[in-house]
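[1] dropping a prediction and its sequence here:
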Amino acid sequence: MAAGTASPPCASVAARASRPSSKRSDPTTRTDTRRLDMNIKKIGVLGSGVMGSGIAAHVASAGCSVELLDIVIDEAAPDKLAEGAIAALAKSKPALAMHPSFLKKIRPGNLRDHLDRLSDCDWVVEVVKEDLAIKRELYGRLEPQLKAGAWISSNTSGIPLKLLVEGRGDAFRKHFVITHFFNPVRYLRLLEFVKGPEVDEQEALAFRTWLEEALGKEVVPAFDSPTFIGNRIGIHGIMATLHMALAEKIPFEVLDSVLGDAAARAKSAAFRTADLAGVDILAATAKNVYDLCPNDEVRDTFKFPEFLQYMLDNKLLGNKTKQGFFKKGPKDAKGKKTFLALDPATREYIPQVKRDWPILKELKGIDDPAEKVRTLLTSDTEAGRLAWRCVAPNLTYSVNRLGEVTDGPLNVDRAIKNGFAFELGPFETWDTLGVERVVARMRFEELSVPPLVEQMLAKGITSFYRWEHGTPVAQLNPKTLAYDPILEDRRVTILKREEGRGKVIAENGSCQLYDLGDDVACLAFHSKMNALDDGIILLMEDTIQKHIPGRFKGLVVGNQGQHFSAGANLVMVLNAAKDKQFDQIEEVARRLQYAGRMLTYAPFPTVAAPFNLALGGGCEMTMACQRAVGHAELYIGLVEVGVGVIPAGGGCLQMLLRMEDALAAKGELGPMPKVKAAFQGIGTANVNTSFDEAQRNGYLRRTDRRVMNKAFLLHEAKQEVLKMAADFQPVKERTLRLPGRGGSEALKMAVRDFQLQGLASEHDAIIMGELANILCGGDVSLVQEVSEERILELERQAFARLCSFEKTQARMDAILKTGRPLRN
């Protein structure tokens, strides 16, 4: 929701919100709009509150210069608010800027003294108090400062656009739109876009294209209606669930258990989402709808129950006040965090109620969102029936909003998925469950059926979309009851659609090889969490040796799962270790290493397209490719020490090579600096939390390229392959000068100091000792050069040895069962 929308853990939000978009745009139109040369370099942000500062951080991360201005509250320090906002951004967790250095692009100022700074801005976005008089007064002072053609937008969600531009000149009105961001701006992709009749359609489309490409946003056109699409429908769902919880005395946490991951939605579900966003924001948005939509057929859903007013009066506002529907409790006997839930009856915080429903465990094993939703909502279990009762009213409400908030199902689904981190929008849910089945159940339960759905069924129309190969290709026009085509966007590659078109060249149970067109192939993993296993290694070998040569110009390694790859198949490794098959473990490591080396030294371009999680083996495969074109939201690192081993798919070698390059650029030469840097990165299991951070830390090279919009990632990776192929230069093998035994002893001594301080265990020291030996080249002298092959040999031998330790196996077992690392 706006001005404080739910923020599940950042990687989770990124994973869900950046699934391939089902949006299509006319490629011809796209080409024409780019001729308008939309080139935005400097932006003014008016208002430095939560939303204003979040917008400033995001556009700065996109490379723009920012003027951040706010009101004067202290004559002695007139820029205090903006300066404080920038300071808060530097401390934000999760980080709102993609790297701290981007905050230097933001200049603080104030609205009294510095409006002249906006005279060279290409876009000015207003994020001040939701008060029409205040906004109008500001626009009056702003208008004379704007350069010709500059865009002006408001982040409002409660004031009609036509009222905002009253009294403004033609030039102002022709470039004024509403750009309604969702908070946190970095992590939620939705941007609702509202334009008035004076704005030229082609210019608006060019601006939207820039917002998509430069900021990575899912730009959804909305009508100028109260709270637009996302909040109107999303807040309805939360408020309806709140009324049900209070009326039937159902604990909030019980409802959240069936409305989060179990329903293919953000883990924060309903009430945790309200806490994250702010209970006051939930209430303010609901009040807007209640006040501004007198004809809403379920208007009373948005009316405050007395309990919600109690929460507001007592500052139970969620995370911002550290207590809302939930709050942190004392640690349990095992030292784990606990959470308490607010009891509406006693108004006290009590231990959470947990229902041991078997279906929730079953749903954890289902990856496909449609299958998960279908399984839950059609289940004749207590959990399934409860989830249905929460979801069904919102399905009806969504249909009834067509024509009021937007013109078709697709924009509603895009708004809900990207604003609330759902994996299926409401109309995709209708189609997944089957419109006829949903209506039959609603009639049986005496629920209201939307009039539009009754009209559809009367004409034999049984879906909101036409589907081909699991992809919507047309959407229902609610006015004509005909299907309008969803035009393809040339920047968006959808592998599921390509599979249906017969573009799969080879496949097995773990991955597929696609023909992306233009003589470029794509190797896509689809194992559980895209973990690297025998099937992936085998097809990777066949791809490089058999399928690419003579047929394709190059290879993209990428996929469209929830994550690029969460690492190696740990279950396979643990089972082999328990069976004492250490020779087999070493052989699997050798095959993974050499698959990586084939990617590095292939006689054609190889480009990785990583996104979300690229951990352990996923990081190694990214590093093995000759280049990476990665999504801005990338969480990449070598985390193997957390499960008691070291990287053994070429990760140690790649870290040495990359650290040598990065440090040489800074003038730091010699054997030891690169070893220390690699030892620190691997030894601390460091995970970089963005593409930019990984690039600055040397995990990615300067030649690697960032893509802000994940929907365009495979297309951009393909373009990189074609660019490299035009003047291809094969990678040459290198030798390394390493410090040998002396260097490894120095590193081991440092680890012993950590042991004495209680910061490392005995087993940690064993792991670090193996790592030090690998990175230092084993038993060599300073004058010897160490081959890449020797480092790989040391890697896989150490990996197999560490797997033999019971404490390593215990760490693997713990991470698989609990998801948390074990320190033993």
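    Sure, I can see it.

[2] from here on, contacts and neighbour counts on C-alpha atoms
    OK.

[3] what is the helix or strand where Met623 lies packed up against?
    For Met623, the host element (DSSP states H and E) is helix 617-624. Applying 3 or more CA pairs under 8 Å, 6 or more residues apart in numbering; DSSP states H and E, we find helix 617-624 packed against helix 582-601, helix 651-665.

[4] can you name the residues that contact His715?
    Arg491, Val492, Thr493 (CA atoms under 8 Å, 6 or more residues apart in numbering).

[5] cool, Leu476 as well?
    Contacts of Leu476 by CA under 8 Å, 6+ apart are Gly408, Pro409, Ser463, Phe464, Tyr465, Ala482, Tyr483, Asp484.

[6] okay, now the one to match up with it:
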Amino acid sequence: MLYAATIAKDIADNISGIDEAMRWGFNWEMGPFELWDALGVKVIADRVVAEGGKLPPLVEEVLATGNGRFYQKSESGQVSYFEAGQYLQKAVNPYAFSFKQAHKQGKEIFGNAGASLMDLGDGVACLEFHSPNNSIGADIVTMVQKSLVEVEKNYLGMVIGNQGKNFCVGANLMLILLEAEEENWDEIDLMIRALQNEMMAIKYAKKPVVAAPFGMTLGGGAEICLHSHAIQASSELYMGLVELGVGLIPGGGGTKEMAVRAMEGVLPGIQVSPDYFFAKRFEAVAMAQVSNSAEKARQLGFLRNYDRYSMNPDHVILDAKARVIDLARNFRPNLPTKVKVGGPGVRATLELALHGMREGNYISEYDQHLGNKLAFAMSGGDRPAGMLVEEQYLLDLEREAFMSLVGEPKTQDRIRHMLAKGKPLRN
């Protein structure tokens, strides 16, 4: 901090540029001059003097001619930085969006404890999550349903995004565990049905829905993206269907959607085995693979070829808004279609791969059990290869597998371990 204040005028036009370089280039949460303000400029200066140090001229100048801070913020939220005895307004990025400012400006249409529907302007709304850790609970499920109704009546379309630490870390595992420990199976079944229904409502919405994921986008957060009409992600994206790590399979339509996307790779009229296409999607889910970028998420099958990403995280929301406007021009809602299933042959291939991994001690016996459940649901159960089924059939298989696993003691042990330690248990 002292070093930055000493050389600031030699290396940058202003202190704001230094702070932005450290945040954007080195992933600091605050730049050096923001740290000065956070800790207190006078507090730090007094300590430096008390320890026999010398204050940089810039710090002395802030204390003598400024208000004792490197930055100040007006009531409207406009940020100014200290420069030569005065405070200059920081340039506003026209491509950046702030939910905090939007709330202050009364842009909230309605909301609850878990989410708010915001007016982005130009006929576009945004469903903003703000639950603890942006995890999916009853409040968010309710807001999805209510927001889609509002958007279909009065808006061109909707963005799903927020500016929390992460986009969404998945479902509320604590709630699921508590219900499982009480053996409230009907309650869990209703929760999963409601989640599946809202995902399908997003997929078949009458107006375009664009997801704007960033950071950790796991489990149910990834499922929201998979069911949206398009994705406008941040380039830094940690996306994955990680439910097998807690002894479950994706239960909010993720298993179904990965099976749908696997069969999309099999072009009509071409005699080709679907094994390869299923194996790629299956591996992403069974191994709980998480991308380290938006481009890697595309390789794992979470983003499609037409999905996009923004290099600047501050631009994601407005880039997603522009995508909604673009889609709305000639938008045609998705029509329910039947899906070809992979069949027993695909399931046998996937189970054989799991057997080989178990024999090589790459996975545990319970991992293999979970993988077999996933293979059964993804391949279409007992239906023969190529048979056309409704998406609801695949959702039912997914939910049945989820419900059969949530009561398993080893699954509950995995959930407890994840909640307590923040990392998966391999039991």
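    Perfect, I can see it now. Everything numeric here is computed off the predicted structure, so don't read it as measured data.

[7] please state their TM-score.
    Overlay of the two chains. TM-score (TM-score structural alignment, normalised by the length of structure 2): 0.90; 427 aligned residues with a CA RMSD of 2.7 Å.

[8] filter the contacts of Leu476 of structure 1 down to the ones in helices?
    Cross-referencing the contacts of Leu476 of structure 1 against helices under DSSP state H gives Pro409.

[9] ok, and the most crowded of the contacts of Leu476 of structure 1?
    Phe464 (27 neighbours; other CA atoms under 10 Å).

[10] that residue -> structure 2?
    Taking TM-score structural alignment, the alignment pairs Phe464 of structure 1 with Phe70 from structure 2.

[11] ok, now His526 of structure 1?
    So, by TM-score structural alignment, His526 of structure 1 is matched to His130.

[12] likewise Ala576 of structure 1?
    Using TM-score structural alignment, Ala576 of structure 1 pairs with Glu179 in structure 2.

[13] ok, now Ile774 of structure 1?
    So, by TM-score structural alignment, Ile774 of structure 1 is matched to Ala377.

[14] thinking again about what came up before, state the distance from the match of His526 of structure 1 to Leu148 of structure 2.
    18 Å (CA to CA, to the nearest Å).

[15] again with Val341 of structure 2
    On the measure of CA to CA, Val341 of structure 2 and Leu148 of structure 2 end up 30 Å apart.

[16] before we move on, what about Asn166 of structure 2?
    Noted for Asn166 of structure 2: a distance of 23 Å to Leu148 of structure 2, by CA to CA.

[17] between those two, who's got more neighbours?
    Leu148 (23 against 20).

[18] quick check: buried residues in the host helix or strand of the more buried one?
    Taking DSSP H and E as the definition, Leu148 of structure 2 sits inside helix 138-154. Neighbour-count burial for helix 138-154 of structure 2, with 16 or more other CA atoms under 10 Å as criterion, is recorded at Asp139, Ile140, Val141, Thr142, Met143, Val144, Gln145, Ser147, Leu148, Glu150, Val151.

[19] re the thing from before, please name whichever of the helices and strands packed on helix 617-624 of structure 1 is nearest to Phe181 of structure 1.
    helix 651-665 (36.6 Å; CA to CA).

[20] for the closest one, buried residues please.
    Buried, per 16+ other CA under 10 Å, within helix 651-665 of structure 1: 651-663.

[21] what's stretch 410-418 of structure 2 in contact with?
    Contacts for stretch 410-418 of structure 2 (CA under 8 Å, 6+ apart): 173, 177, 180, 245-248, 366, 405-406, 423-427.

[22] which non-adjacent residue is nearest the counterpart of Tyr95 of structure 2 in structure 1?
    Aligned by TM-score structural alignment, Tyr95 of structure 2 pairs with Arg491 of structure 1. The shortest distance from Arg491 of structure 1 to any non-neighbouring residue, by CA to CA, 6 or more residues apart in numbering, is to Phe712 (5.3 Å).
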